[in-house]
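**Q** Quick one: sequence plus predicted model below, questions after.
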Amino acid sequence: MQSVPVIKDLVLLGGGHSHIAVLKSFGMRPIPGVRLTLISRDIETAYSGMLPGLIAGHYSFDRAHIDLVPLARFAGARFFHDEVTGIDPVARTVALLNRPPVSYDVLSVNTGSTPSIHEVDGAGDHAVPVKPINRFLGHWENLRQRIDEYDAGARIGVVGGGTGGVELCLAVHHALTTQPNPPEGFSLELLTADGEILQEHPRSVARRFRRILYERGIEVHVDTRVTRVTPNTLVDAAGREFRFHEILWVTQAGAPPWLAGSGIEVDERGFMLVNDHLQSQSHANVFGAGDVVAMATTPRPKAGVFAVRQGRPLTKNLRRYLLKKPLTRYRPQRRFLKLVSSGDRYAVASRGPWSAEGRWVWRWKDWIDSRFMEKYQVLPEMAPMDKGPEIPAPLQDPAIIDAADDDMRCGGCGAKVSADVLAAALAEIDSAPRDDVVVGLEAPDDAAMIAVPADRLSVLSVDGFRPMIDDPWLFGRITANHCLGDVYAMGAEPQVAMTMATLPVWPEDKLVDELRQMLLGALHVFDQEGVALVGGHTGEGAELTLGFTVTGLIEPDRALRKSALRAGDLLVLTKPLGTGTLLAADMRGRVHGRWLKAAIESMLLSCRTAGTVFRAHEAHACTDITGFGLAGHLLEMLGETTLGALIELDALPVLPGALETVEAGILSTLQPKNERFAAQVDASAEDRDRGEYGLLFDPQTAGGLLAGVPRDTVQSCVTELKARGYPETVVIGEIEDAGDWRRRIRLRTAS
């Protein structure tokens, strides 16, 4: 719950090494009134220092990555999973690939660099760039699977003779030569435009790695500037051709293309120019760190060590700027320790002209990297504050503070959100047109007017809740999808929706943005489903809530009623279970980002097609699985009949991570109330100890449809559901005559 008004928005672009330090710091010591938002293309950010070890097989994926979802939760930050496409410093907004722009008061950029692959003709089509790292990892796994297909032995070319290219080349060699059934006859070649490898290191380091590469049988081509790439071929400036089965690209990185067109000052290569405060040269409220920036007065090479070390001064200056204090100078070091791995738990160290090598160097590097990662992978439990936090004086807006603390704020119509806020929020709202909407938002009146055909019945439903995630646009989408579920469960066509929103007492611009984001998210769903948003109501309250009433149409004799099950019906479920426990784990910072991503994708999956398929296959009864969980809604379907349900516990579809969180005791706050349905579940002691049993009572948000389908149509029904977008669809049990059963639900397991 948001008890402190949002006064300023600090938006972090990218989950780079500097920004993870910002997040950790704000989690330990937040600034009341400042809301953090992290926008990242990746859910898990790879630590560049461990990438060679990950490729070589020394580290697991999780050990070499920082999960941004629990880190953002620890920091109290919203996490938006999307890709930046532009910045408008005048409007103070960030444009994103898949959603509406996001507003900021203070912006920090740490997105990293992009591969310079498009600077060479054909490289973008025929070479695999090492950055973005997470995309490269997918290519790497595919390469390993393909490599045995080359009859004469795979030839792999690595373009780039800097640290990244040398480390990657040696890591690939180690991985392929030490894996079970290593490929026969493969070769690796390293190509660089420079006169020697590792130009950024002392000559002694280059000599050491020349020896190591020679010992591994890796051929090095210096003074080889690649100017063109064709399928399986590199062409250099001298016209020489080098043929390979696979080409990996690790050349000097470039700036993201959207930065140059943003209006923020950049250098000749397109990197954002920052001063000694890590502050934009052209816009005082924009900061940056890592590979995406160029220091105007103290230029330094693109290296992960600088991004790591910039984390602390960046955090300090973001805090000081927000609190209107003088900024501090960042002085990058001239000499720093460099540790370069050689693939096989062996490494070379250097600082200035000094260098050394050995397995002890690799252990030293591993200790440094592991200690760094532990700071962001093992987060402390924060003790609750004794009293409500006070907003610092530089951020205080007396009108907002007084309004938020006013125990005598009016109720009734005095609690409505102002007309100015509504007008601004609705300015971008353009609902899908429908011929049966007589009066709607295009010409608003005291009430909407909807035409109902004479041969149809109206189907009405209402639902809503407070946010289950911190992203207002996604929250709007999930809420809209959830509210449509009841209509689809009855086999109806949704027609129109009206919104009911409660907004906290925030500055007007923050309210406008929050309401607009939620409504645009909902409209994203309603437009796809052919539903018109025709009106609604907004009022003040202690916390944010959003809900919708949905009206639909149905032919009188075609409604799917939940209470029409018949003995012999097979129970078909279209979505996996587990959103309740996973959302609870997210609130506690105990969920993996990829688990939450899968849960969100499930909650965004519309039930529209499923309802149509069930009707086409003559389902007798249907309902959507939501707050009461599978057991509660199944008992509603059984109602006052003499029927019972035999459920195959092993057949229940489960979201990734849901069993782990349930078995860890992380449950929704509604789960204990849902467990009262256990009185009607016949289960053995062994079954009650299983995580799947707990998921019977897990409250679902935007859950799947559960239908009773005749035995003679169930196979074709399940096949069609899987083909039309519900891959987790499964038969979970059957309906039987239960006249002599003591309980209405029986569990059956394979054992």
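**A** Noted; the coordinates are in hand.
**Q** switch to C-alpha atoms for all contacts and neighbour counts from now on
**A** OK.
**Q** Skip the chain neighbours and tell me the closest residue to residue 490.
**A** residue 560 (4.4 Å; Cα to Cα, 6 or more residues apart in numbering).
**Q** wait, residue 693
**A** Closest to residue 693 by Cα to Cα, 6+ apart is residue 687, at 6.5 Å.
**Q** From residue 129, how far off is that neighbour?
**A** Note on residue 687: its distance to residue 129, by Cα to Cα, to the nearest Å, is 49 Å.
**Q** cool, residue 241 as well?
**A** 20 Å.
**Q** Please identify which of the two sits among more neighbours.
**A** Between residue 241 and residue 129, counted using other Cα atoms under 10 Å, residue 129 has the larger neighbour count: 23 against 15.
**Q** my read: the more buried one touches residue 249, true?
**A** Yes: counting by Cα atoms under 8 Å, residue 249 is a contact partner of residue 129 at 4.5 Å.
**Q** Tell me who's in contact with residue 679.
**A** By Cα atoms under 8 Å, 6 or more residues apart in numbering, residue 679 lies in contact with residue 743.
**Q** For my notes, confirm it occurs in a helix.
**A** Yes: under DSSP: H, G, I helix; E, B strand; the rest coil, residue 679 falls within a helix.
**Q** which helices and strands does the host helix or strand of residue 157 pack with?
**A** Under the criterion of DSSP states H and E, residue 157 resides in strand 155-159. Other elements packing on strand 155-159 under the criterion 3 or more Cα pairs under 8 Å, 6 or more residues apart in numbering; DSSP states H and E are helix 163-178, strand 187-191, strand 246-249.
**Q** One more to weigh against that first structure:
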Amino acid sequence: MPTGSSENLIIGFDSNEDAAVYRITDETALVQTADYITPMTDDPYLFGQLAAANALSDIYAMGAKPITAINLCNFPGEGIPNEIFSEILNGGASKVLESGAVTVGGHTIKDDELKYGLSVSGIVHPDKVVRNSSIEIGDSLILSKPVGTGVLFNGVKKGALESKWLDRAVQRNVVLNKKASELMLKYDANACTDLTGFGLLGHLNEMVSSNDLSMEINALSVPYFEKAIETSEQGYKPGMSKDTMRSLEKSVSFDSTVSEAYQWLLVDPQTSGGLIISIPEERTDDLLKELKSDDSPEAAIIGKVTEPGHTAIMVVSK
């Protein structure tokens, strides 16, 4: 697909980064992204909040500040009261306001399946863009939110799990990654990405794939939502997890001690998941302490960047 070129394009279509970055001046670059999702909850306001938080996360992962948002709405033409649509938009608007950005418009089309999200623009200094690929040997890897919304959603959908467990996870994930991003910048992290649809290992693979480096991940150090492990043990893995696992066959190795339940949770798709932060070891404890005392109490060191090994990512259980 022809994409065009520009000397001002810092990050474009040909990379695995979380958003595009375009230089406006020597001091300012525009960061652009778009994302939208289907409902994970029956609460329309909460769904709107989740969709907005999810779309804003790409901006935060790049170390940028969101400034404007445009609603993207795929709404059924009949069968759903207009009040539901209003609640979705109000939920989204609440998170945009919380981020400090402004909602400047939107576009709606008719669709049999309800979907909602946003196109978000942000700003960052061109020399201070945080990429997902700039990891360094010895870096600690920190995850700021728990994992497991995909299996919880599937468990609820199949009638095997009470919805309250999913609701609790959604309530956690509507928390913006704003504070985590600010702290990541404060402690001068080397790299960052946000955890969404490709699961933890999928996004870690994006971080390591353009480097001649490896990672070691401890499955037992990863934070998981309550009931996520039990639900995974019962086999309620989303279809997207299977696709991700298949795509990682040549990149990821699991130690024999890592159970299947944990393996599947590590590729579990997330919606508005946490930030994965790669930071030099000497600054790790200070960052982790502030994350935990702020709005990321579950934040944890989940692994490290290592010298090149026989596989890009080695998952252990210890």
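**A** The structure has been received and is ready for your questions. Note that the coordinates shown come from a computational prediction; the quantities given were computed from them, not determined experimentally.
**Q** rewinding a little: got the angle for the strand holding residue 157 of the first structure vs helix 163-178?
**A** Put simply, strand 155-159 of the first structure runs at 160 degrees to helix 163-178, going by axes from the mean of the first three to the mean of the last three Cα atoms, to 10 degrees.
**Q** quick check: strand 155-159 of the first structure aligns to which part of the second structure?
**A** Counting by TM-score structural alignment, strand 155-159 of the first structure pairs with no residue of the second structure.
**Q** go on, stretch 258-271 of the first structure?
**A** Against the second structure, stretch 258-271 of the first structure falls on no residues (TM-score structural alignment).
**Q** one step back: among the helices and strands packed on strand 155-159 of the first structure, single out whichever gets nearest to residue 363 of the first structure.
**A** helix 163-178 (16.1 Å; Cα to Cα).
**Q** How many residues are close by the closest residue to residue 602 of the first structure other than its chain neighbours?
**A** What sits nearest to residue 602 of the first structure in space, not counting adjacent residues and going by Cα to Cα, 6+ apart, is residue 575, at 7.1 Å. For residue 575 of the first structure, the neighbour count with other Cα under 10 Å is 25.
**Q** Equivalent analysis for residue 204 of the first structure, please.
**A** Residue 204 of the first structure: 14 neighbours (other Cα under 10 Å).
**Q** Next one: it from residue 420 of the first structure, what distance?
**A** On the measure of Cα to Cα, residue 204 of the first structure and residue 420 of the first structure end up 68 Å apart.
**Q** which residues touch the counterpart of the residue nearest to residue 490 of the first structure in the second structure?
**A** Here residue 560 of the first structure is matched to residue 130 in the second structure, going by TM-score structural alignment. If you count contacts by Cα under 8 Å, 6+ apart, residue 130 of the second structure has them with 61, 62, 63, 190, 191, 192.
**Q** Can you lay out these as a markdown table showing neighbour count and secondary structure?
**A** Converted to a markdown table, the contacts of residue 130 of the second structure look like this (neighbours: other Cα atoms under 10 Å; DSSP: H, G, I helix; E, B strand; the rest coil):
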| residue | neighbour count | secondary structure |
| --- | --- | --- |
| 61 | 31 | helix |
| 62 | 28 | coil |
| 63 | 29 | coil |
| 190 | 19 | coil |
| 191 | 26 | strand |
| 192 | 32 | strand |
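**Q** Which member of these is positioned nearest residue 158 of the second structure?
**A** Distance to residue 158 of the second structure, by Cα to Cα, is smallest for residue 61 among these, at 33.0 Å.
**Q** Give me the distance between that closest one and residue 192 of the second structure.
**A** Separation of residue 61 of the second structure from residue 192 of the second structure (Cα to Cα): 6 Å.
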